[in-house]
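A.B. asks: here is my input, please return the structure:
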Amino acid sequence: MTILVTGGTGYLGGAVVRALRRRGDRVRVLARKTSRTDELARLGVEIATGDILDRTSVEQALDGCDVLYHAAAVYEYWTPDRALQKRITVEGTRNVLAAAQAKGVRRVIYTSTSYTIGEARGQTGTEETHHRGYFIGVYDEAKYHAEQVAREFAWQGLPVVILNPSGIFGPGPLKPVGKMMLDTVTGRQPMLLRGSVSHVYIDDVVQGHLLAAEKARPGERYIVSAYNVDAADFMRETCRLAGVRPPPVGPLFIGRIVANVQELVARRTRRPPDLPREVVALLAHGMRVDGSKAERELGLRYTSLEEAIVRTLAYYWEQGWLKQKPACLQDGTEAGSELYAGRR
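C.D. replies: Reported below is the predicted structural model:
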């Protein structure tokens, strides 16, 4: 059996690929010509050159595949080309699922996000929550419409399972939550902001993907999320385990001002701001979801928050990103993710 992974050169998709290869599966990754695939090739992964915006290349990549993990998307809260972000996320998903339908793929795991749940302010979102009817930013809007595409294909009979992970952090390339953690413990984040957030550890999301292919019911969605916390408290706990003084907590209106200024600069430099306006908007609205369905139906077990942060800090230390060894590792413990063991 060959498994195709889209987004396999990215953060989550790459972690799924490593887990599949550790298990001994035959894995093929759809990657653009410009993508770096050297590490995947060393893992014995077959590379199919193509693009999710090119349906023909997706169909060719699916030749002989029984299972598809569609994890390709733009996981950023700011990009210089928002229209392209929407096109990749929505139309790319339509192309991939249409190709899977044409090829008769046995199981499709589509990676959405918990931001599509759309819970109202102060509500805890579940898989059955009715969307509030408005969006916080471009990221959740694009992912919402892409998930609707996945549901349409499920109604047509394609065996699609939808996973909705919350804000992912852990070892690997720096994405929004992980970058904020690193910036905070290294003193590059001058202030913390309060607001309810939902997070999950990368290894748990990967395990959720593997379990979904085996146990999930087609047409169902599963929230993968472990920690409902205050954003400032989450960063303060990260600082405690790192052994550094946390930044002060500031008001959201200051965060809005900073984000507006940074995005004005970003439009000129085309370099992402440290604090996108979309992040401040998410904190102002708040986010809280329930990931227990994945525990009940898939058998997923979540890592404790402290262990997840310790493993993340261990990885940052191993990469040379921290000036001092985290306090939680002073006893010699090296607790990085198994999926990244030995990587530098």
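
A.B. asks: from here on, just use CA atoms for contacts and neighbour counts.
C.D. replies: Will do.

A.B. asks: tell me who's in contact with L193.
C.D. replies: 231-232, 249-252, 255, 283 (Cα atoms under 8 Å, 6 or more residues apart in numbering).

A.B. asks: what do you get if the cut-off is 10 Å, keeping everything else the same?
C.D. replies: Counting by Cα atoms under 10 Å, 6 or more residues apart in numbering, L193 touches 230-233, 235, 247-255, 280, 283-284.

A.B. asks: to compare against the first, here's another:
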Amino acid sequence: MIYVTGGTGMLGAHLLYRLTKSGYQVRALKRETSNLNQIKKIFSYYSSEEEAEQLLAKIEWADGDLLDRDSIKLHLKGVNFIIHAAAMVSFSRRDRNAMLHNNVEGTANLVDLARESGISRFCHVSSTSALGNPPEGVPASEEHVWNNSRKRTAYGKSKFLSEMEVWRGMNEGMEVLIVNPGVIIGPGNWDTGSPQLFKTIWNGFQFYTEGGTGFVDVLDVSEAIVSMIDQPQWEIVRNQRYVLVARNVKFREFFNLVADDLGKKRPTIPVGDWLLAIAWRLALVVSWFSSSRPAITRDSVNGSNQMSDYDGSHITRMIPFQYRTIEESVGRVAKIFLNEHR
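C.D. replies: So this is what the prediction gives:
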């Protein structure tokens, strides 16, 4: 029995699909108010309606909150393995304290309860934002240790501190695995996260920045995790972390790929640091008067004109695994988007 947190998110839904498809028993955490329609839609991308319903029926849903230890403790009865993919993601300064508390405290609670319940195996989904900054010209890898600086986002700090809770669990006798995906390309809710990039380009977005980062397919991330938790692979990968990045891509190149596959005009207007600085300040002022969240923030545009390179090759040297190309990933997601918007 595998217990999965974050199952209602894009990556979590793909994990649930891969796990049920592979024959695992799955218990998944959700809130009482969670809408499962998005998960049903994601399952339907990869199977017939009948098969999707059959796979969904295999999931045992458990209502609760990671900050409520009593509710989570009840969920862990009979569980052998935990995949922790839940996290609050925000680049708004007003969410900083809540995000640090939710992500770190939630992970600490889950580690503690796993130990109390006798669950010794734990996979934690982190992020490349929790990695350290390497020397100039060197891609960031598993070996680069976090360094706290003003340029670090609160989200990155929350993921780093969450990792520390997982390593604590390892030092207390658990077997753990941490994966650090880059920007995950996949279909899902087109109004949030990385799927929103496709909708933004579809709506005629014409701006780009000169920076870039590491990208990876959601199918690669889910398949990598499910492959690594399998017993023979687990003995090889346990108590390590793995950066999951297929390729480092400039934002302009990525936007061009999306635009081409959607049949839209490529972005042509470069946005420099000075314009970004003006933009997030204006968005902040607007939010003050409208009592809404700013459309962009300092954290969300930080480093947009810098190239952040990552080395995701460690996994390919440890187990049989090969990334999909970014072109293939964008093409597949664009096709799904077009099927829903034409």
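
A.B. asks: picking up where we left off before, okay, and which of the contacts of L193 of the first structure map to helices?
C.D. replies: 231-233, 235, 252-255, 280, 283-284 (DSSP state H).

A.B. asks: quickly find the element holding the residue of the second structure positioned farthest from its centre.
C.D. replies: Most distant residue from the mean C-alpha position of the second structure: F289, 32.3 Å away (Cα atoms, centre = their mean). Under the criterion of DSSP states H and E, F289 of the second structure resides in helix 273-290.

A.B. asks: go through the ones in helices among the contacts of L193 of the first structure and name the one nearest E307 of the first structure.
C.D. replies: Within those, proximity to E307 of the first structure (Cα to Cα) peaks at M235, which comes in at 14.4 Å.

A.B. asks: can you get me a residue count around the closest one?
C.D. replies: Using other Cα atoms under 10 Å, M235 of the first structure has 23 neighbouring residues.

A.B. asks: kindly report the same for R293 of the second structure.
C.D. replies: 14.

A.B. asks: next: P248 of the first structure.
C.D. replies: Using other Cα under 10 Å, P248 of the first structure has 12 neighbouring residues.

A.B. asks: repeat for the one 4 residues further on
C.D. replies: Counted with other Cα under 10 Å, residues neighbouring L252 of the first structure total 17.

A.B. asks: show me what contacts the residue mapped onto it from the second structure?
C.D. replies: Matched to the second structure by TM-score structural alignment, L252 of the first structure sits across from D273. D273 of the second structure sits next to 209-210, 279, 301-306 when contact means Cα under 10 Å, 6+ apart.

A.B. asks: tell me the contacts of R94 of the first structure?
C.D. replies: Remark: with contacts taken as Cα under 10 Å, 6+ apart, R94 of the first structure is in contact with 52-53, 55, 87-88, 100, 146-150, 152-153.

A.B. asks: for those, which single residue is the most surrounded?
C.D. replies: A150 leads those on contacts (other Cα under 10 Å) with 29 neighbours.

A.B. asks: so where does that residue fall, helix or strand?
C.D. replies: Counting by DSSP H and E, A150 of the first structure is part of helix 138-155.

A.B. asks: what span of the second structure lines up against that helix?
C.D. replies: Against the second structure, helix 138-155 of the first structure falls on residues 154-171 (TM-score structural alignment).
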